[in-house]
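*Asks:* can't give you the sequence, but here's the structure:
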């Protein structure tokens, strides 16, 4: 009688590994889409928050520029443009209420059309606008120039 060979049978693990190779690619294809959409959504909302803060700063600095005696609406608009140009040059509008000598407040509104400046806004934030208003008491008063 001949002794039996002590060869081990082929591992099932090796055979199943070859069959799982395609399954890993399919799982990655499904999960990667969800992951990338999540990343782009986070980027878009972070950009929206930066634009909102920038619009607030632009309105505030424009109102500060316009609160002094002799200031014009063009100077206030230029101050807002200077701040907004840090991130974008288009897609926003600056509105300065009429500056009178007897007006107690300066009101500046910055409106940003998010569709024009966003990377993915039509997908995540359709027709979104950001509006920020700054209202500051002026330094103008009746007896200022008579001294």
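*Replies:* Looks like it arrived, so ask away. Everything numeric in this text was worked out from a predicted model, so none of it was measured.

*Asks:* CA only for contacts and neighbour counts going forward, please
*Replies:* Fine.

*Asks:* beyond the helix ranked longest in the chain, next helix or strand please.
*Replies:* Assignment by DSSP state H gives helix 12-66 as the longest helix of the chain. On the C-terminal side of helix 12-66, the nearest following helix or strand under DSSP states H and E is helix 73-84.

*Asks:* distance check, the closest residue in space to residue 96 that isn't next to it in sequence against residue 33.
*Replies:* Nearest non-adjacent residue to residue 96, counting by C-alpha to C-alpha, 6 or more residues apart in numbering: residue 108, 4.6 Å away. As defined by C-alpha to C-alpha, to the nearest Å, residue 108 lies at a distance of 43 Å from residue 33.

*Asks:* cool, and residue 18?
*Replies:* In terms of C-alpha to C-alpha, residue 18 sits 25 Å off from residue 33.

*Asks:* list the buried residues for stretch 105-118?
*Replies:* Neighbour-count burial for stretch 105-118, counted by 16 or more other C-alpha atoms under 10 Å, picks out 105-115, 117-118.

*Asks:* what about the residue lying closest to residue 124 once chain neighbours are set aside, neighbour count?
*Replies:* With sequence-adjacent residues excluded and distances taken as C-alpha to C-alpha, 6+ apart, residue 124 is closest to residue 41, at 7.1 Å. Neighbour count for residue 41, taken as other C-alpha atoms under 10 Å: 17.

*Asks:* and residue 73, by the same measure?
*Replies:* 20.

*Asks:* just list the residues touching the closest residue to it other than its chain neighbours, thanks.
*Replies:* Spatial nearest neighbour of residue 73, chain neighbours left out: residue 96 (6.0 Å); criterion: C-alpha to C-alpha, 6+ apart. With contacts defined as C-alpha atoms under 8 Å, 6 or more residues apart in numbering, residue 96 is in contact with 73, 76, 77, 106, 107, 108, 109.

*Asks:* take the one below as the second:
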């Protein structure tokens, strides 16, 4: 009989340990998913800004061409509510050697699989500066 009591006590201890650890493990798993998603989003914005910049600095290319290129990348990676800006104007009118700046932004909330439970909604932005060819 004493052996059965020990087994029952051990089962009870295991249940309590599980009940204490489960929320921590769940938080870690979902937090990791959220963090990975935000890293992927930021990297996607970097790639889109870089490719838009590469397109915009080419001789004879315009902001419209660069926007199409960046939009294609962002849409393929299913980024929601993105914006693409060219703060210093039309790249077609820029002279050779002038800086071309491209800013690509997206909010974190609509792009989160967990709807921003762990990270509040922020606007992530990637900026690229390249010299016109």
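*Replies:* Looks like it came in fine. Here the structure is a predicted model, which means the values were calculated and not measured.

*Asks:* about what we covered before: just checking, the residue nearest to residue 96 of the first structure is part of a strand?
*Replies:* Yes - Residue 108 of the first structure: assigned to a strand according to DSSP: H, G, I helix; E, B strand; the rest coil.

*Asks:* the residue mapped onto it from the second structure: what's it in contact with?
*Replies:* When the second structure is aligned by TM-score structural alignment, residue 108 of the first structure is paired with residue 102. Residues in contact with residue 102 of the second structure, defined by C-alpha under 8 Å, 6+ apart, are 49, 52, 53, 84, 85, 86, 87, 127, 128, 129.

*Asks:* just among the residues you listed, which is most surrounded?
*Replies:* The residue in those with the most neighbours, by other C-alpha under 10 Å, is residue 49 (31 neighbours).

*Asks:* re the thing from before, counterpart of the residue nearest to residue 124 of the first structure in the second structure?
*Replies:* When the second structure is aligned by TM-score structural alignment, residue 41 of the first structure is paired with residue 31.

*Asks:* correct me if wrong: that match contacts residue 114.
*Replies:* No - contact between residue 31 of the second structure and residue 114 fails when scored by C-alpha atoms under 8 Å: they sit 9.3 Å apart.

*Asks:* returning to that earlier point: out of the buried residues of stretch 105-118 of the first structure, which is nearest to residue 13 of the first structure?
*Replies:* Relative to residue 13 of the first structure, the closest of those is residue 118; by C-alpha to C-alpha it sits at 49.7 Å.

*Asks:* let me see the contact set for that closest one.
*Replies:* 44, 47, 48.

*Asks:* any idea which residue sits dead centre in the second structure?
*Replies:* residue 41 (1.6 Å; C-alpha atoms, centre = their mean).

*Asks:* aligned to that one, what sits in the first structure?
*Replies:* Using TM-score structural alignment, residue 41 of the second structure pairs with residue 51 in the first structure.

*Asks:* before we move on, what about residue 55 of the second structure?
*Replies:* Residue pairing (TM-score structural alignment): residue 55 of the second structure is matched to residue 65 of the first structure.

*Asks:* its match contacts residue 74, correct?
*Replies:* No - using C-alpha under 8 Å, residue 65 of the first structure makes no contact with residue 74, being 10.1 Å away.

*Asks:* more neighbours: which of these two?
*Replies:* More crowded of residue 65 of the first structure and residue 74, by other C-alpha under 10 Å: residue 65, with 20 against 12.

*Asks:* nearest spatial neighbour of the more buried one, chain-adjacent residues omitted?
*Replies:* residue 76 (5.6 Å).

*Asks:* relative to residue 92 of the first structure, how far out is the one you found?
*Replies:* Separation of residue 76 of the first structure from residue 92 of the first structure (C-alpha to C-alpha): 15 Å.

*Asks:* which one's more surrounded, the two?
*Replies:* Using other C-alpha under 10 Å, the more surrounded residue of residue 76 of the first structure and residue 92 is residue 76, with 26 against 19.

*Asks:* and that one, what's its match in the second structure?
*Replies:* Match for residue 76 of the first structure (TM-score structural alignment): residue 66.

*Asks:* for residue 129 of the first structure, same thing?
*Replies:* Going residue by residue (TM-score structural alignment), residue 129 of the first structure aligns to residue 123.
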